[in-house]
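S.K.: quick check, what structure comes out for this input:
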Amino acid sequence: MWFYLGHWLDRKGLVSLAESSYRNGGGSDGKSAAEASFRLSQLMLAKGCNREAADICEQALRLHPSHAKLWCALGAAHRRLAQMDAARAAYEHAVELDPGYAQAWCNIGEWLLVKGELSAALEKFQQALRLEPRLLEALNNRVAVLYELGRFADAEAAARLAIEIHPDKAALHVNLGNVLLHSAKARPAIKAFRKALECDPICAEAHLNLAMLLGETYRLAEALSFIEHDIAVKGESAQRLASLALAQYSKGDLPAAEATCKKTLVMQANNVSALITLASCNSARGDHHESIRLYQQAMAENPEMPAIYSNIAFNSTYVPDISPAEVFDYHREWAARFEKTVDKPAYSFEQGRQAGRPLRIGYVSGDFGTHPVGFLLRDVMRHHNRMEFSIHCYSMMRSSDDITVAIREHADSWVDALLMSDDELAERIHEDRIDILVDLSGHTAYNRLPVFVRKPAPVQATWIGYFHSTGLESIDYFITDPYTTPADSGQLFSETPVWLPHSRFCYSPPDYAPPVASSPVLERGNITFGCFNRAEKLVEPVIAAWALIIRTVPGSRLLLKASAFENPQVCDELRSRFIAHGLESERLELRGRSSHRDMLEQYGEVDIALDPFPFNGGMTTLEALWMGVPVVTLAGSGVVSRQTTSALANIGVTELIFDDLDGYIKGAAALASDVERLSRLRQEMRARMANSPLCQADQFTHDLEALYRRMWQAWCRGEKLGTEIVPGSPVARKTVLHVGCGGSDIRSLPQMFQRRWQEIRLDIDPQAKPDVVASMLDMAPIESASVDALYSSHNIEHLHPHEVEVALKEFKRVLKPNGVLVLTCPDLQSVCALVAADKLEDVAYESPSGPIAPIDILYGYRKAMAKGNLYMAHKTGFTARSLKRALVESGFETTIVEQDGHYNLWALAYPQAVEAKRVEEDRKLCFSKWLAEPVAQAFGKLQAVA
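M.R.: Sure, this is the predicted structure:
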């Protein structure tokens, strides 16, 4: 009775009551008493009370010595107490008593697995599964032992079979994820770990593996601790050590990761994960030959993985002593392995060959975020002509940040494609009827080159994100520029190179970039050379050249900054390499990672930036130049070794480009000796750059779109573009007068003004640094009928009521006859509804400045006024009807005013009558996202057209 009661309570989840029942039921003769003791021992093991579990089993076995389950439970308790010999003896006795007891065979196999007797362990798991094919522990352990035997494909198949049998068991999905992770199949591994969390939302191992795969650095310490504890409890298996090495590498502890990888490879010479992690460690310290060798070894073990060979191709671009032809051969080998062997779908392109119709552009990348690609793409996205191009992003981002949000805001569609298979993503792109598909990753991490192999779009190109030909014939074009790829350079491409007129890069400096600092030599008295590029670029010829430069310039020092320098052992090793070339250790300073803003600020300590070779800086060069630091470069023959050359040519500082190593060394030393020239360059650099093609996003995007159009026209003719420079035509830029601009910039303007509009900033406050200091009551510096649009956001309520008509007439005066006024102000009707409900000081909504209450909307933002900003006081107010009347009385012939449901009014006003179609288009591009009312309904409210 006690046994059956305990069993019922146990099934109901009433474990404490079940435990009491089992205790009452044990300690006597009979089969049920033995079973009660066995169940009690299982509860104790689950609670971690291992000694008590052993005592229960031993006591029960004195009464029931032939009970196989009790012997098996005793073995489990002994094993957890680290009494390994006693555990095996108990398991084997259980099998002697009951040869058909699958759990006992499984436990013997687990014991053998811990001891490293892998073949014998596999045999025991197979025996257990013959007896009980659904036994969860045996299914899971079989996966583990197949992995430890290096039979990775068999391990994956066994893991998938186990999941078919038990689809809701988190442990099985974790095990599959581990096999995939350590077989270099990161994307399906992520999918497996996420599935584990669907089964068990608190599964620690799934969370921590995802943290490593998704780059969640804040959890890496926790991941390391978890894996180390797992090893301490379960012993050193190849899989656990490979996981530890990956976590150490992800955290930046390269020496520890390298040591763990070597230990793993002693245990299992073909461990793909350890080979890849060790290759990455070697790459990080500049030993790219060894890195390539290790990747090739991993490739031999897992020949079906494009990502491994992408790493080989990528690393070849760092190596200084192999020819451009050899580097190209590595990329062509990728294509030979994976482009020629894919069974390509026979896609038909039914979108038609109309040369002039709007085009659908698809961007594919894993770097739509705080990454060079994100910074280079952000302003291009903002300036795309939405009348001619719709933009579709296929993202492999693991997480989102501010740059991701900015890019996504300007995309017509956004597909999170990280977990989509190559076939699934190719099919989605084809279904989206993309006309031109653009790769922004090349052979870097999370690339989707296998999707491009399937040719889901009629025209395919590769642009920013990589610095070499991909090697693929299925990609039609490589977008470059005349300085990166001179016509006579002899650069090798599988694609057809096509040139933008100036640069392949469009730099958008971050808003938080500090002002340019004065030359540090003026304060320090000696020259500081610097480089903030990745440590992987510090190959031996670079170290030798830089050591010689520092030694040549008396009193100079070298400041290097990279995330790898967080680790003291990495720093010690790099110092020893410089010392070997005669540089005193005290003349070298190494700094680790910091925030992006802090990194930019630290350029204030650098007089001259030294560009590495053959792998030049890209974004790093642009950032150094923006911070006023001249960059000395050695121009090579390939794309990767001419990135800085292109940047310097575009800002007109070609004297810092050198064609040979001797000139590079002497040029850097000569620049260091001319402090006056250094100071002049520093003062000029940001203005040079801002006025160069590198920073003219509207013109750059216009030129890029012209190139896309020419690609499309060629396809419509059944042709391909030749290798010619696509001529750029000047952008016809309209002007928008931003009244009351404050501290904001063009990015705060409505979407309509985000592309090909020139912002003229006007404000009454000189501290806002406007283009024109003036009041909206008297905008005399602005000529009549001179601007295409005027944007005034929350300004008019700061006037006295009798001044409103004066300001509105000034707005109309400066607008061209076909111009438009976009105006916003508080909506007193919705605010007064709150006041009527006695919510005058309650928070109405949260703004970037803080909480806003009705009293702030009615009378001005109290927090700002308390600090002395009396411009914030409100002196009048409007309802939709009164604002419309004021606009009409001021001479605007067409007006529309709407409430956005968020305590604001939005108005469009035109000096002359305009068609409803234009008003509709302007409304879409200008009005707030809070205006959810369909456009068609809004036009029913166009009541007053004088």
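
S.K.: CA atoms for contacts and neighbours, from now on please.
M.R.: Noted.

S.K.: next, count neighbours for residue 8.
M.R.: Other residues near residue 8 number 14, with proximity taken as other C-alpha atoms under 10 Å.

S.K.: tell me which element it is part of?
M.R.: Following DSSP states H and E, one finds residue 8 within helix 2-11.

S.K.: that helix: which residues count as buried?
M.R.: For helix 2-11, burial by neighbour count (16 or more other C-alpha atoms under 10 Å) applies to 2, 3, 4, 6, 7, 9, 10.

S.K.: and for comparison, fold this next one:
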Amino acid sequence: MSPPLAPSRLALSALSSGQTEAALPLLRQCLDRGEDVALAGLNLGIALTNLGHLAEAVPHLQAACLALPDLAEPRFRLGQIAGQQERIAAARALFHEALILEPEHVTSMAGLAMLDEAQGNADGALQWVAQALLLAPREAGLLVMQARFSEDVALCRALLSQGLGGVDAVKLAAQRLDLAELRAAASAAPLEWRWQAALGLAQLTAEEVEAGIAALRLACIFSDDAPELQGLLGLQLAEQRRDAEAEPLLAAGIAASHGDAELRASYALTLLRLDRLAEARLAFEAAIADFGPHPSLICNLALTLSNQGLQEEALRISDEGGDTVASLGCRMGIQPYHPIEGSAAALHRTASRLGAALPHPPRLPHPPGFDPERRLRVGFFGARLGRHPVGWLTLSAIEALPEAEIEVACYSLKTMDDALGRRFQARADLWRDLSPRLDDAALAAAIRADAPDIVVDLGGHGEGGRVTALAYRAAPVQIKWVGAQSATTGVPAMDWMLTDAWQTPPGSEAHYTEALLRMPDGYACYTPPPWAPDVAPLPALSRGHVTFGCFNNLSKITPAVLAAWGQILTTLPRARLILRTHALRDAPTRAALITRAAAAAIPLERLELHGPSSHEELLAAYAEIDIALDPFPYAGGLTACEALWMGAPLVAMAGSSFAGRHAVSHLNNIGLGHWVAEDVEGYVARAVAAAHSLPALAELRAGMRARMKASPLMDAPRFAANLTAALRHAWRLRCAQTQPLKPSSVQTERIKMLDKQKLIACAASRGAGKRL
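M.R.: From the prediction side, this is the model:
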């Protein structure tokens, strides 16, 4: 009987047959036994690199450099990792070391070419590729690089015609060849996956989305589902937010190319969007360990933690991104949820840091036509002009703007083909679809080309928002309104914040880099969805106990909120609490919330948790809720309006930031300002008192919709008149100026756009109704 093969032989056999994962324990066994340590360590480092475990590979490769001082390969691999981590100087030095040891090391030459390209030195990159091609003239990867660096369209065409190159060649052809040529080539060679894939990518660039996806699917079929092509299709589907379709394709691509940073980042983001939060966290953490602290990875990890309700960890991670615009913009999106750093003063400090990192272009001198009374072109700019809080809180007012005074332009970063999106398009006198791929300067220039008088941002620092583009001054007057409107933006060229006296009471001015353009009523105009069911009777009357509810994001459920809810349920021993939010679909996140709730003295037997639901189902679920509980320090905005529309009065606590006062504004605008508490003790007391007054609660519930319809919160013509006056006020001030506007120099008095009788009527309507 022959003796068993040594682990080193078995490992080499596994590696040569492509079973990289199977080789890992064998190589580790060699190291443990002291068998062929130098080569085992090198092969382990290479195997880990190929599997994308870059952080784990580095020490083994470093040890191989010492143990095998005449070998180029470990230095090349370390250079490859350094390049992926954007440590350019280190990567360049390691590639040169490899070439000193082995002057004909072609892959190190290719590595140096990639570094030169990354630093804008196309000529240097081409020289390295030419040198490498002398040694490996038929290497497809080098030919693709030559075509890219030399911009040789004929070579690019030849690569695909000869069936050479992989996804890199496809991407290059999609960029270099025109769409008509790609259509003809794909038609002439219908079974060649490279032409189909290149056509698909070009169609996606040309916004032919469905045709592009279909072509890429055909390419996958013709390539027998080559993993690299599946990964490419997954990336395109993820970009279109078709996450459920993208996830398995990205996973297949990663399985074949673990070291692809783009695939890994997109896969982690897809998991986040699918609410697989625990998996997303692990995927982002692994990518950061392997590829370094890229701002996008740091930001998305912080967002994942925030979505899990881990505000402290989220803010700590976001700080690792440094003082770049991207990192500070991410922090501005996460910070309002933090119990302490979510204050208006703390947010202003972060916004000021962000503003310092943005350009400060001088305001252009007065162009011809600065007539203070002419018809104004007002551009509404954002990525969520449709079925989104932006739509529900702005659209009816925009539709009601007087056409004789306001020309409505819409600058959309993402077409939303839904009922609200179509209403935006119907109202717009001018509609522009802008590519989110444009950088900030190009976005501002694209808007500026239409010469709008005023641009209103509806995105802020939220997902898809590009408020930083307005630092390049797209219009003479720039205003922040709904859409991640949680705090000051910090953008130097943002002139105004559209607000009201409840959102920003007197004394708030110091916390805003913008001047405060206060409306006489609320800052938003609510449109309820037509599919909202009728208000159900008060459930407590039939159940014999009160049910509280909160349907806000888990990001808003801070430890202090849980503690307050624990006090309410302890005081009311039969009361129940229902939470409903998309993050609770994730089992580990749900379990962690239960642990935190128990620590906050919330009786778990009286806590009911639900995951995501359709909008229709979510609204119908208010039939089970007697009293809604608003979170803090980030209050509900649209969620508050929806709870009220479904008849559930809202217990809220006033915060200091814009985000902390949404419900304050909405409740005061419908005459229920006394439901707002100033501290936790008042919040708990308000909830408990309401639970002891069921007849009054039932009466309030029954009349809630009539109350809202009669209030400024839903009076679109009234809001539109006030908005028109606010826009005209800002424009007149601009016309009167010859120097750039400085928000600190503008008196932010509340704009008096209603006559005295209307103001008296408004005050009377707010005081109407029985206090509960």
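
S.K.: and the TM-score between these chains?
M.R.: The TM-score (TM-score structural alignment, normalised by the length of the second structure) is 0.71; 599 aligned residues with a C-alpha RMSD of 3.5 Å.

S.K.: follow-up on the earlier one: contacts for the helix holding residue 8 of the first structure?
M.R.: Under the contact criterion C-alpha atoms under 8 Å, 6 or more residues apart in numbering, helix 2-11 of the first structure has outside partners 15, 17-22, 24-25, 32-33, 35-36.

S.K.: by neighbour count, which of those wins?
M.R.: For the contacts of helix 2-11 of the first structure, neighbours tallied by other C-alpha under 10 Å; top is residue 22, 29 neighbours.

S.K.: roughly how far does the residue most central in space within the second structure sit from residue 436 of the second structure?
M.R.: Central residue of the second structure (C-alpha atoms, centre = their mean): residue 463, 3.0 Å from the mean position. Taking C-alpha to C-alpha, to the nearest Å as the measure, residue 463 of the second structure falls 12 Å from residue 436 of the second structure.

S.K.: now residue 414 of the second structure, what's its secondary structure?
M.R.: coil (DSSP: H, G, I helix; E, B strand; the rest coil).

S.K.: map it onto the first structure.
M.R.: Aligned by TM-score structural alignment, residue 414 of the second structure pairs with residue 397 of the first structure.

S.K.: and of the contacts of helix 2-11 of the first structure, the nearest to residue 474 of the first structure?
M.R.: residue 15 (62.0 Å; C-alpha to C-alpha).

S.K.: could you find the closest non-adjacent residue to the closest one?
M.R.: Spatial nearest neighbour of residue 15 of the first structure, chain neighbours left out: residue 9 (6.8 Å); criterion: C-alpha to C-alpha, 6 or more residues apart in numbering.

S.K.: OK, contacts around the match of residue 414 of the second structure?
M.R.: Residue 397 of the first structure makes contacts with 365, 366, 367, 368, 369, 416, 418, as judged by C-alpha under 8 Å, 6+ apart.

S.K.: how close does the alignment partner in the second structure of the third one sit to residue 421 of the second structure?
M.R.: For residue 367 of the first structure, the aligned residue in the second structure is residue 384 (criterion: TM-score structural alignment). Relative to residue 421 of the second structure, residue 384 of the second structure is positioned 8 Å away (C-alpha to C-alpha).

S.K.: about what we covered before: next, format the buried residues of helix 2-11 of the first structure as JSON lines and append distance to residue 814 of the first structure.
M.R.: Formatted as JSON lines, the buried residues of helix 2-11 of the first structure follow (distance: C-alpha to C-alpha, whole Å):
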{"residue": "2", "distance to residue 814 of the first structure": "93"}
{"residue": "3", "distance to residue 814 of the first structure": "92"}
{"residue": "4", "distance to residue 814 of the first structure": "91"}
{"residue": "6", "distance to residue 814 of the first structure": "88"}
{"residue": "7", "distance to residue 814 of the first structure": "86"}
{"residue": "9", "distance to residue 814 of the first structure": "83"}
{"residue": "10", "distance to residue 814 of the first structure": "82"}
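
S.K.: ok, now how distant is residue 349 of the second structure from residue 483 of the second structure?
M.R.: 21 Å.

S.K.: and what of residue 690 of the second structure?
M.R.: According to C-alpha to C-alpha, residue 690 of the second structure stands 32 Å off from residue 483 of the second structure.
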